[in-house]
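Visitor: Next comes the sequence, and after it the predicted model I'd like to discuss.
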Amino acid sequence: MRIMKAEQFGLQREVEYGTPEQNETVRQIVEAIKAEGDAALLRYTEQLDRVQLEASSLRVTQEEIQAAYEKVDAEFLTAIREAAVNVRVFHEKQKRNSWMDLQPDGTMLGQILRPLKRVGVYVPGGKAAYPSSVLMNVIPAQVAGVPEIVMVTPPATGGKAGIDPYILVAAAEAGVKEMYRVGGAQAIAALAYGTASIAPVDKICGPGNIYVALAKRSVFGAVDIDSIAGPSEIVVLADEGANASFIAADLLSQAEHDEMASAILVTPSETLAEAVAAEVERQLATLPREAIARASIDSYGAVLLVDSIEAGITVVNKLAPEHLEVLTADPMSLLGLIENAGAIFLGPYSSEPVGDYFAGPNHIIPTNGTARFSSPVNVDDFLKKSSLIYYSKEALLKNGNSIMTLARHEGLEAHARAIQIRLEQEGK
């Protein structure tokens, strides 16, 4: 693992926009789904996933869901149920209410919050299946009050139409009633524009490969999307008293996600830096996903040496990481200085997987430095807001001239006259 001065490290990664060929492939798929619906959906499923389906078999049946329960072990079922409770309790605290404010002159202003009607959740089925991501997408939408939540996930490739039973069980436990065996850019287009089998949604959430990400970007505007997620990231800010084996394990917990994942330690301690680099090598040797984790560490991993913890915080704020662990003698004292991080884990026992799976906060978190301006998935992502304006006659008479002044300043005479006609009829 590379050890270097922080100033030698490139703080920003290039945003992944895909190659021209990938973008063109996605454009063709999206246009085909818009034009042909189910026919294109089935054709691309056969071509890309090597699975032949009929339109009638796209939707997962209740019998398949029941069969999935018989394939998962009891320990998983207990754990996913416990995690679902924690996720729901956390997100319930995010709920907000509509409000109205009545003024003495009779004016009433307010904001009405309503849930989206229909949301699509994409669950990847590539290098690994992630039942936990089902909870993180579905439960906030449920808490927001979304009445229709539909899940899409790719069928097993190579001629098998099955879906990972753990994904099906997680979805059922989260309360999803509508699931389809379709993935890739074609699934995103189907959710956005609808087909005979899949009704269109208002918003699409969930991670996927580059083709899914490009498709989400393509359909944005026709529907809302959560984000265009990049590779996973972790930054650990640690002082000389931190446990090197803990840090190495936590860095590798993200490196094993993807060859492009980023795992970085920021520390003023050269002794800790060397110990962590050695421990990463030791732990890598026994990882089942060693090849993936090693590629990540070699390309995007680093130990960054800084002059002080305060200097380290400056580096952290520039990186704006998806996950930040603070492993210092008094992590709470530093919290007010941390401006940019998607999720902040404080202390040696708040390992990143605690948040990934069980604690309750959402694990769908902004990547690639976008924590500077973005937030983890939350209940607000599934609400739409309407402003409420009731202006009394008294208020219009009092403020009408100011409204007309601003309208005429912008050259919009019809705006001004819409106010003037009311004032004139009231003798003003």
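Guide: Great, that's in hand.

Visitor: switch to C-alpha atoms for all contacts and neighbour counts from now on
Guide: Fine.

Visitor: Is Asn241 in contact with Thr328, as I believe?
Guide: Heads up, residue 241 is Gly, not Asn. Yes: between Gly241 and Thr328 there is a contact under Cα atoms under 8 Å: 7.0 Å.

Visitor: more crowded one of the two?
Guide: Each of Gly241 and Thr328 has its neighbours counted (other Cα atoms under 10 Å); Thr328 has more, 22 against 11.

Visitor: Tell me who's in contact with that one.
Guide: Residues near Thr328 by Cα atoms under 8 Å, 6 or more residues apart in numbering: Leu237, Ala238, Asp239, Glu240, Gly241, Ala242, Gly347.

Visitor: so which of these comes closest to Ala187?
Guide: Nearest to Ala187 among those is Leu237, at 39.3 Å by Cα to Cα.

Visitor: Look at the closest one and say how many residues are nearby.
Guide: Neighbour tally, Leu237, other Cα under 10 Å: 24.

Visitor: next one: Ala39
Guide: 15.

Visitor: Repeat that for the one 4 residues further on.
Guide: Summarising burial for Arg43: neighbours were counted as other Cα under 10 Å, giving 19.

Visitor: Tell me where the stretch 51-200 of the chain has strands.
Guide: Using DSSP state E, counting those that start in this stretch, the strands of the stretch 51-200 of the chain run over 99-102, 108-115, 118-122, 148-153, 178-181.

Visitor: Which among these is found nearest to Ser402?
Guide: Going by Cα to Cα, the one of the strands of the stretch 51-200 of the chain nearest Ser402 is strand 108-115, 18.5 Å.

Visitor: Okay, buried residues for the closest one please.
Guide: Leu113, Arg114, Pro115 (16 or more other Cα atoms under 10 Å).

Visitor: hmm, who's touching it?
Guide: So strand 108-115 is contacted by 97-102, 144-146, 382-391 (Cα under 8 Å, 6+ apart).

Visitor: and with 10 Å instead?
Guide: By Cα atoms under 10 Å, 6 or more residues apart in numbering, the residues outside strand 108-115 that reach it are 96-103, 141-147, 379-392.

Visitor: roughly how far apart are Asp307 and Ile313?
Guide: Applying Cα to Cα, to the nearest Å, the value for Asp307 to Ile313 is 11 Å.

Visitor: Mind listing the shared neighbours of these two?
Guide: Common neighbours of Asp307 and Ile313 (Cα under 10 Å, 6+ apart) are Thr267.

Visitor: Just give me the residue closest to the centre of this structure.
Guide: Nearest to the mean C-alpha position of the chain, by Cα atoms, centre = their mean, lies Ile364 at 3.7 Å.

Visitor: The structure to be compared is supplied as follows:
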Amino acid sequence: MKIIELTEDVSLTRDIETSTEKQRESVGAIINQVRQNGDKALKDLTEMYDGVRLENLFVTEEEIKEAYNHINQQTLESLRRASKNIQSFHERQTRQSWVTTNEDGTMLGQKITALDSAGVYVPGGKAAYPSTIMMNVIPAQVAGVRNIIMTSPPDREGKLAPAVLVTAAELGVTHILKAGGAQAVAALAYGTETVPSVDKITGPGNIFVALAKREVFGQVDIDMIAGPSEIVVLADNTARPDYVAADLLSQAEHDEMSSPVLVTTSKTLAENVQTEVEKQIAELPRKEIASASINDHGAIYTAAELDEAVEAVNQLAPEHLEIMTKNPYELLGKIRHAGAIFLGPLSAEPVGDYFAGPNHVLPTNGTARFSSPLNVDDFTKKSSIISYSQTAFERDAEDIAAIARLEGLEAHARSIEVRKKGEN
């Protein structure tokens, strides 16, 4: 990792992964194919991209029962404890409908309604991501979403990983589609003969999934367009180099495009972390991926003082921020932009990824400047409630009509005035 001294000339902006015209055209063609040919298109495209011809697009009860035979009891209990923590955290996010009545008799309020349905995309193939299922399904369930469809690409035997099936079953998700890529997103957005359309699609995926989500946005809602994973560690001379290096690598191993960054006021720590990263990376099973991430998108920034380091963090607006300083809580109020904030040496990023309870679906590519982690609100919608009284109407009618005419909308004004005439 390069050590860079923070100065006014140092740019902290990052290159955001962009799609090619060929990728966009491919996604558009896939979506149209699914819209026109439904289940047949799903089977054809799954055979083309995943190498298996499916007779049944959905996971059967027998497959779920069989999956339990491949999960040991200790792992199952760990998944259950994680689910409990995640549910408890998200239950604190729920909102209630409310109404208020003014002295003039007018009633105003807001009605909170859960979405009818949601689709959760879970990356698959050779890998298994039970945490993705928990982080997407649980807030939807807490919000009150009645129908949840999960989709994940099958392996070459037409199966999903046992950990994926067991996690879904533990959460009560039984509608599990064996499909991935843009074709799965299209099926969730527009529906097929057997796949019902949903109101919102959440969950991570590759560039084709991201492009498909962008394409269907408007037909359905989506969570976000996720980019490569990011971590920034803000540290002073009290931080342990081996902790910092391990946490940087925990994100570097995700993807060659991941961005692991250290911002520190200690040049000694910077040098020790640089050495420790090289030492630890050699022992990683995914060292080629981690090395590419570290070399191409990693950095160590040194700052003259803590306030300068904090300002750099706010400019980066990272997905994950770890604060390993002598008094991390004193800095919390100064952090304006971060998806998730981990305080202290024991609050390693994987604690949040898997177990603590807060959602790990976080804004990337600097979008923490204006967006939030996936949460219960993402699976609800709000309706305004207005009930005007006679007193309020008589008082406000002239003002309403005046503003309508100011905007050149005569019919708006007359819809008020016709009621005034009706009173006479």
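Guide: That came through, no problem. Note that the structure is a prediction, hence the values are computed from the model and not measured.

Visitor: Pick out whichever of Asp307 and Ile313 of the first structure has more residues nearby.
Guide: Remark: of Asp307 of the first structure and Ile313, Ile313 carries more neighbours, 22 against 12, as counted by other Cα under 10 Å.

Visitor: which residues does the counterpart of that one in the second structure contact?
Guide: Using TM-score structural alignment, the equivalent of Ile313 of the first structure in the second structure is Val310. Counting by Cα under 10 Å, 6+ apart, Val310 of the second structure makes contact with Leu234, Ala235, Val263, Thr264, Ala303, Leu316, Ile323, Leu331, Leu332, Lys334, Ile335, Arg336.

Visitor: do that again at 7 Å, thanks
Guide: For Val310 of the second structure, the contacting residues are Ile335, by Cα atoms under 7 Å, 6 or more residues apart in numbering.

Visitor: does it sit in a helix or strand, and which one?
Guide: In this structure, Val310 of the second structure sits in helix 306-316 according to DSSP states H and E.

Visitor: ditto for Phe246 of the first structure
Guide: Following DSSP H and E, one finds Phe246 of the first structure within helix 244-255.

Visitor: Buried residues, that helix. List them.
Guide: By 16+ other Cα under 10 Å, the buried positions in helix 244-255 of the first structure come out as Ala244, Ser245, Ile247, Ala248, Ala249, Asp250, Leu251, Leu252, Ser253, Gln254, Ala255.

Visitor: And stretch 417-424 of the second structure, by the same measure?
Guide: For stretch 417-424 of the second structure, using 16+ other Cα under 10 Å, the buried residues are Glu417.

Visitor: roughly how far apart are the residue lying closest to Ile149 of the second structure once chain neighbours are set aside and Ser371 of the second structure?
Guide: Residue nearest to Ile149 of the second structure in three dimensions, not counting chain neighbours: Gly119, with 4.8 Å by Cα to Cα, 6 or more residues apart in numbering. Remark: distance between Gly119 of the second structure and Ser371 of the second structure (Cα to Cα) = 21 Å.

Visitor: More neighbours: which of these two?
Guide: Set Gly119 of the second structure next to Ser371 and count neighbours by other Cα under 10 Å: Gly119 wins out with 30 against 15.

Visitor: That one contacts Leu188, doesn't it?
Guide: Yes: counting by Cα atoms under 7 Å, Gly119 of the second structure touches Leu188, with 6.3 Å between them.

Visitor: Identify the contacts common to those two.
Guide: Common contact partners of Gly119 of the second structure and Leu188 (Cα under 7 Å, 6+ apart): Val198.

Visitor: can you count the residues close to Lys318 of the first structure?
Guide: Residues near Lys318 of the first structure, counting by other Cα under 10 Å: 16.

Visitor: what does Asn169 of the first structure align to in the second structure?
Guide: Careful, residue 169 of the first structure is Val and not Asn. With TM-score structural alignment as the criterion, Val169 of the first structure lines up with Val166 in the second structure.

Visitor: now do Ile292 of the first structure
Guide: Aligned partner of Ile292 of the first structure by TM-score structural alignment: Ile289.

Visitor: ok, and the closest non-adjacent residue to its match?
Guide: In space, Ile289 of the second structure is closest to Glu256, 5.1 Å off (Cα to Cα, 6+ apart).

Visitor: likewise Phe90 of the first structure?
Guide: Gly360 (5.4 Å).

Visitor: same thing with His297 of the second structure?
Guide: Ser259 (5.0 Å).

Visitor: That neighbour: what's it in contact with?
Guide: Counting by Cα under 7 Å, 6+ apart, Ser259 of the second structure touches Ser229, Glu230, Ile231, Ala252, Ser293, His297, Gly298.

Visitor: so Thr391 of the second structure touches Asp104, yeah?
Guide: Yes: taking contacts as Cα under 7 Å, Thr391 of the second structure lies within contact range of Asp104: 6.0 Å.

Visitor: can you give me the helices in the stretch 201-350 of the second structure?
Guide: Assigned by DSSP state H, counting those that start in this stretch, the helices in the stretch 201-350 of the second structure fall at 207-216, 241-252, 267-281, 287-297, 306-316, 328-332, 349-354.

Visitor: list the contacts for Met151 of the first structure?
Guide: Shown in contact with Met151 of the first structure (Cα under 7 Å, 6+ apart): Gly120, Val121, Tyr122, Glu178, Met179, Tyr180.

Visitor: any idea which of those residues is the one closest to Ile228 of the first structure?
Guide: In terms of Cα to Cα, no member of the contacts of Met151 of the first structure lies closer to Ile228 of the first structure than Tyr122, at 12.4 Å.

Visitor: For the residue mapped onto Asn209 of the first structure from the second structure, grab the count of nearby residues.
Guide: Aligned by TM-score structural alignment, Asn209 of the first structure pairs with Asn206 of the second structure. For Asn206 of the second structure, the neighbour count with other Cα under 10 Å is 14.

Visitor: Tell me the spacing between the nearest residue to Asn206 of the second structure once chain neighbours are set aside and Ala402 of the second structure.
Guide: Excluding its sequence neighbours, the residue lying closest to Asn206 of the second structure (Cα to Cα, 6+ apart) is Gly181, at 7.6 Å. Gly181 of the second structure sits 53 Å away from Ala402 of the second structure, going by Cα to Cα.
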